[in-house]
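S.K.: Attaching a predicted model along with its sequence, questions to come.
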Amino acid sequence: MSGIDVPALVVLVLLFLLVTVMGFLATRWRRPSSMESLDEWGLGGRSFGTWVTWFLLGGDLYTAYTFVAVPAAMFALGSVSGFFAVPYTIVLYPIIFVFMARLWSVSHRHGYVTTADFVRGRFGSRGLSLAVAVTGFLATMPYIALQLVGIQAVLEVVGLGGGGNIIAKDAPLFIAFALLAAYTYSSGLRAPAVIAFVKDFLIYLVIIVAIVYLPTKVGGWGEVFSAAEQKMGTVNEATGKPTGAFIPGAAQHWAYATLGLGSALALFMYPHSVTASLSAKDRNTIRRNASILPAYSFVLGLLALLGWVAIAAGTKPIGLDGKPNAQLVIPQLFEDMFPSWFAGVAFAAIAIGALVPAAIMSIAAANTFTRNIYKEWLKPDASPAQEAKVSKVVSLVVKAFALVFVLLLDKQNAINFQLLGGIWILQTFPAVVLGLYTRWLHRWALLAGWAVGMVYGTLAAYNVVNPATGKHFGGSLANIPVIGELGYIAMTAFVLNLLVAVVGTLVLRATKSPEGRDETVAADYFADAGDPRVTKDLDTLNPSVETR
């Protein structure tokens, strides 16, 4: 790559400015009497209907890094590392159809903003609630950083990011960060909700054009699959093994299955997924979205195949530093194969695709800190207005940390920490999801299971060494104890977590150890919009907001 693609850059900048203006104007959309509460700033007034929630969840779950990393994995390593993302999103939606409506109802009934709020109310345990909150906060931080990595990949391909000084190299990323921080601070969750419409339109447009147009430029789908199969069968000199897997073999079945299932169980444990879900106006909105969100999985499948299109096209993802970088493969494919103006549209789709999830993630992390650390442990008498103010400030701090992470540290560190995030966040599943159905598991046993899963998962991930670089945290797969097959570390840690929780519960119940107070009742899990108990509770929690 040399020079700046001016037409592509102009289109990218214009579309970026468009969504920035929309972000600032979002504060006027469905304007409440006051934005000074987490209900309004952090959850959009819990008022989003089916289509707004669909765009918001789609923009939240299918991130810029997804659109960069999934085809990059297909390009570099094949189907086990890349295409598992498609079946996992298909498995995901029946799971959330079953439990997310219950979480919405009990959260709406009691004014819960985070999963840690629910755990605190359900099990009466501040310690378990803190564990869930800290896990969610830490798991989200590198995820935000990876959205900035997605923007950086686009800027690098378009020709920005070179030069020897900080202004030439990183000024565009600073500007993007500043704009994101400003409109998120002023508009809260309404900003990404509005921008998600533009983001999704651009993503669908680019993917449909790419999947129809690009294969014709490289000889058709037969040539695409042939080139991918040939590359995956080539021996990697660093490892002495095939480069990747065109079709997973018998030895890779456990890896493929556990990656898919573990990722499906983990995704809606992340704070940003829960935040987008709790912004829905009623429980049926959640169920309708679980039914129509698989449309994104179809697009993801097409996008993943673009990694193999890049193989057939002979795409060379070389960074401005002269080193190969598989994360650049899709932006580089678009740069090589599309007219400059449409390449700019594609770059804007990826960059805007980073803004939506980054905004939601920073809001979700800030809500978690405010509710479950600041208010629970530091200032129990904080008013709704004080909560909103702290959350706004923390959202800025979170984004600043992500920016520093991307600019000063090796990007591989961000990827490694995001890998850990997936392992960690799955360990909150027993307390949150099983807690929606039963209190049989003892709060102390759940905390012990969480600790075992966290320690095992972290150590197992650390012990995976990348054979090409010699670095730790080199992958997400390790041998499964007893079975001896290669599998997803998060799932092994999750099983250990459950075993400890069950055995611990049996011991604690036999010794009649005290249980915390459950502030919920059975009817809470079926509450819907308009429930008079909800109105009464929300008035008490947030008197500054008009009753809906």
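M.R.: Happy to help now that I have it. Numbering: from 1, shown residues only.
S.K.: drop to CA atoms for contacts and neighbour counts, all remaining ones
M.R.: Will do.
S.K.: distance of the residue sitting furthest away from the middle of the chain from Gly307?
M.R.: Note on the chain: the largest C-alpha distance from the chain mean falls to Thr511, namely 40.7 Å (Cα atoms, centre = their mean). Distance, Thr511 to Gly307, using Cα to Cα, to the nearest Å: 56 Å.
S.K.: Kindly report the same for Ser279.
M.R.: Using Cα to Cα, we find Ser279 at a distance of 34 Å from Gly307.
S.K.: Surely Phe526 touches Ser107?
M.R.: No - counting by Cα atoms under 8 Å, Phe526 stays clear of Ser107, with 10.6 Å between them.
S.K.: Comparing those two, which residue is more hemmed in?
M.R.: Per other Cα atoms under 10 Å, whichever of Phe526 and Ser107 has more neighbours is Ser107, with 22 against 15.
S.K.: any idea how far the more buried one lies from Phe99?
M.R.: Separation of Ser107 from Phe99 (Cα to Cα) stands at 12 Å.
S.K.: which of the residues in stretch 69-84 are buried?
M.R.: Neighbour-count burial for stretch 69-84 flags 69-84 (criterion: 16 or more other Cα atoms under 10 Å).
S.K.: Check the offset of that stretch from the chain's centre.
M.R.: 18 Å (Cα atoms, centre = their mean, to the nearest Å).
S.K.: next, the one to line up against it:
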Amino acid sequence: MDGVNVVELTIVIVLFLVVTVMGFVASRWRRAETLMHLDEWGLGGRSFGTWITWFLLGGDLYTAYTFVAVPALMFGAGAAGFFAVPYTVVIYPLVFLVVIRLWSVSHVRGFVTPADFVRARFDSPTMALLVALTGIVATMPYIALQLVGIEAILKAMGVEGELPLIVAFVILALYTYNSGLRAPALIAFVKDTLIYLTIIVAVIVIPVKLGGWDVIFGAAEEKFSAGTGAGVLLPGTGQWQYATLALGSALALFLYPHSITGVLAASNRDVLKRNMSALPVYSLALGFIALLGFMAIAAGVTPIGEDGNTVVPVLFQEMFPSWFAGIAFAAIGIGALVPAAIMSIAAANLFTRNIYKEFLRKDATPRQEAQVAKVTSLVVKVGAVAAILFIDPQFSIDLQLIGGVIILQTLPAVALGLYTRWLHRGALIAGWVAGMAAGLLMLYNIPRLAPDGTVLREHFGGSAFALSKLGLDAQSSVYAGFLALLVNLVVTVLATMALRAAKVDDGVDATAESDYTAEREDPTFRDLPDPLESAPPGTARGTTGEATGRR
């Protein structure tokens, strides 16, 4: 135990045990007759009210990686790291237009995943498979990145080795397997309470100890005045990158399967409307969290082993007594477990519904679906732990950039598909291929540079693509995912025009226009669990919810 802060470690362990017990007890919380149904295990019975949904989405979207990486980016890059705040402000009005329509059609038709919707809307198993694979691939590194937050607090407490990480994820896997989405929904209450407590205390106590906000910003300005390209204000050449990264990140966030899982678990449309209005409170908290990076500069924090993700844990250790630092570390650690659980459930739902049932066993019953999903969620967590153990963590962080680029390529089929079926199913596939190829090619050609301009790595060094590489006379860069999405949209529109001119069959729409505005009280809503136990996605349910077969 040499070098280990016993007080901090004890508090973290005690709070971790508390949420572990809650995770197992969650299987009896709002208990259904059985959890062996994806509606119950994977979506919590589709019954969460306003408060539960608010904590669940907040715990889902604002992850441990956010709470350590955003201040670390501010610490190293200055104003550029603040992009996370405007994008979480912009996102909710945009998402409001999409999620309530997705919620309605999914509840009427029994969709569990966005790929279910694409399968029924465009009559395209291929496009649905691409959406499912994209979601799974983009989610895996996101789960692994939650471990970065846990690693940061372990380093700060002096705990060495990977065993604590493995133990934490084994316990997480067990109570997720047992309780499904109810576990992270219940634990999210504890996680968010600890986070808000930590942030409120930090933004009051730390500035007072450091001499005020003028001292904090003055120290940051002094550090960045050395001409490294960073600064308290954005340079003119960084504004396009900042704006496109914020907008691209906003468009991507609710395309991730774990975000959609939280949305579909809501009990009605009004719950989502209230949440899209209230969730910006998290953005306010995120603004203060980002400023912890500047506080760390003023406090003279030195990261442990040059790991920038340890900036916030070290700052807390220097500013607070051990007992409160332990509470803050527990908040970060639990903040990793909640989204990791939701992400693994979302990935398992995608595999079960859109790969296993669609291509391997079409006659699978709800019980078999639930069992496959539970096992798959374990496999996903094992893969995430393997990624962090056997891959350079810095490379894992770079994978997050790739994840954002690739998940954006599902936007035409999922988000635009909720409003129009004009886009041809063949064109959607062509657009996905073009956007994915363009995005990965741009990421491959982005080097990682040191502050002095030295090339540290030739490829996959970030997400800022230089416009000069397109032959433009400009020093600015833009977010690679934003450009890739533009390529996707252009190809999709042009291919749609060509295929429709050639009168190529575009399949049958298995949804009705009324599905997209249905309320829970409407007779088209099906009972839970699904009475049509083996009905495939897109099959009509109930007596009045028949598919119209519209083109």
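M.R.: Nice, thanks for sending it over. If you're wondering where the values come from, they're calculated on a predicted model, not measured in any experiment.
S.K.: What span of the second structure is stretch 411-425 of the first structure aligned with?
M.R.: Mapped onto the second structure using TM-score structural alignment, stretch 411-425 of the first structure spans residues 393-407.
S.K.: Stretch 340-355 of the first structure now?
M.R.: Using TM-score structural alignment, stretch 340-355 of the first structure lines up with residues 322-337 of the second structure.
S.K.: cool, and stretch 132-148 of the first structure?
M.R.: Going by TM-score structural alignment, stretch 132-148 of the first structure sits over residues 131-147 in the second structure.
S.K.: cool, and stretch 294-301 of the first structure?
M.R.: If you align by TM-score structural alignment, stretch 294-301 of the first structure falls on residues 280-287 of the second structure.
S.K.: Tell me how many other residues crowd Val397 of the first structure.
M.R.: Neighbour count for Val397 of the first structure, taken as other Cα under 10 Å: 15.
S.K.: Aligned to it, what sits in the second structure?
M.R.: Checking with TM-score structural alignment, Val397 of the first structure has Val379 as its match.
S.K.: Which of the three states applies to its match?
M.R.: Judged by DSSP: H, G, I helix; E, B strand; the rest coil, the three-state class of Val379 of the second structure is helix.
S.K.: so how far is Tyr356 of the second structure from it?
M.R.: 14 Å.
S.K.: got the buried residues for the strand or helix carrying Ile143 of the second structure?
M.R.: Assigned by DSSP states H and E, Ile143 of the second structure belongs to helix 125-157. For helix 125-157 of the second structure, a neighbour-count test (16+ other Cα under 10 Å) marks 125, 127-157 as buried.
S.K.: and Arg101 of the second structure, that one's in a helix?
M.R.: Yes - under three-state DSSP, Arg101 of the second structure sits within a helix.
S.K.: Hmm, it is touching Tyr516, no?
M.R.: Yes - the criterion here is Cα under 8 Å, and Arg101 of the second structure meets it with Tyr516 at 4.7 Å.
S.K.: so what sits against both of the two?
M.R.: Shared contacts of Arg101 of the second structure and Tyr516, defined by Cα atoms under 8 Å, 6 or more residues apart in numbering, are found at Leu418.
S.K.: in the match of stretch 411-425 of the first structure, what counts as buried?
M.R.: Neighbour count says stretch 393-407 of the second structure has 393, 396-407 buried, by 16+ other Cα under 10 Å.
S.K.: What of stretch 514-533 of the first structure?
M.R.: Within stretch 514-533 of the first structure, the residues scored as buried using 16+ other Cα under 10 Å are Glu515, Gly516, Asp524, Tyr525, Ala527, Asp528, Ala529.
S.K.: Which residue numbers in the second structure does it align to?
M.R.: On the second structure, the counterpart of stretch 514-533 of the first structure by TM-score structural alignment is residues 505-524.
S.K.: list the helices and strands the helix or strand in which Leu92 of the first structure is found packs on?
M.R.: Using DSSP H and E, Leu92 of the first structure falls within helix 85-110. Contacts defined by 3 or more Cα pairs under 8 Å, 6 or more residues apart in numbering; DSSP states H and E place helix 85-110 of the first structure against helix 253-267, helix 271-278, helix 283-292, helix 294-313, helix 532-541.
S.K.: Most tightly packed of those helices?
M.R.: Highest mean neighbour count among those (mean count of other Cα atoms under 10 Å): helix 271-278, with a mean of 27.
S.K.: how big's the offset between it and the second structure?
M.R.: Here the mean offset of helix 271-278 of the first structure against the second structure after fitting is 0.3 Å, by mean Cα distance after the TM-score superposition for the first structure.
S.K.: what stretch of the second structure does that helix fall on?
M.R.: Using TM-score structural alignment, helix 271-278 of the first structure pairs with 257-264 in the second structure.
S.K.: Likewise for stretch 194-206 of the first structure?
M.R.: Alignment of stretch 194-206 of the first structure against the second structure: residues 186-198, by TM-score structural alignment.
S.K.: ok, back up a step: quick one: which of the buried residues of stretch 514-533 of the first structure is nearest to Ala26 of the first structure?
M.R.: Ala529 (23.7 Å; Cα to Cα).
S.K.: Could you look up the SS state of the closest one?
M.R.: Here Ala529 of the first structure takes the coil state, with states given by three-state DSSP.
S.K.: residues contacting it?
M.R.: Per Cα under 8 Å, 6+ apart, neighbours of Ala529 of the first structure: His108, Lys281, Asp282, Arg283.
S.K.: Now with 7 Å, please.
M.R.: Shown in contact with Ala529 of the first structure (Cα atoms under 7 Å, 6 or more residues apart in numbering): Lys281, Asp282.
S.K.: Check Thr535 of the first structure too.
M.R.: Thr547.
S.K.: Isn't Ile297 of the second structure up against Glu222?
M.R.: No - if you go by Cα atoms under 7 Å, Ile297 of the second structure and Glu222 don't touch, sitting 9.7 Å apart.
S.K.: quick one: Pro366 of the second structure from Leu61 of the second structure, how far?
M.R.: Using Cα to Cα, one obtains 28 Å as the distance from Pro366 of the second structure to Leu61 of the second structure.
S.K.: Thanks a lot, see you next time.
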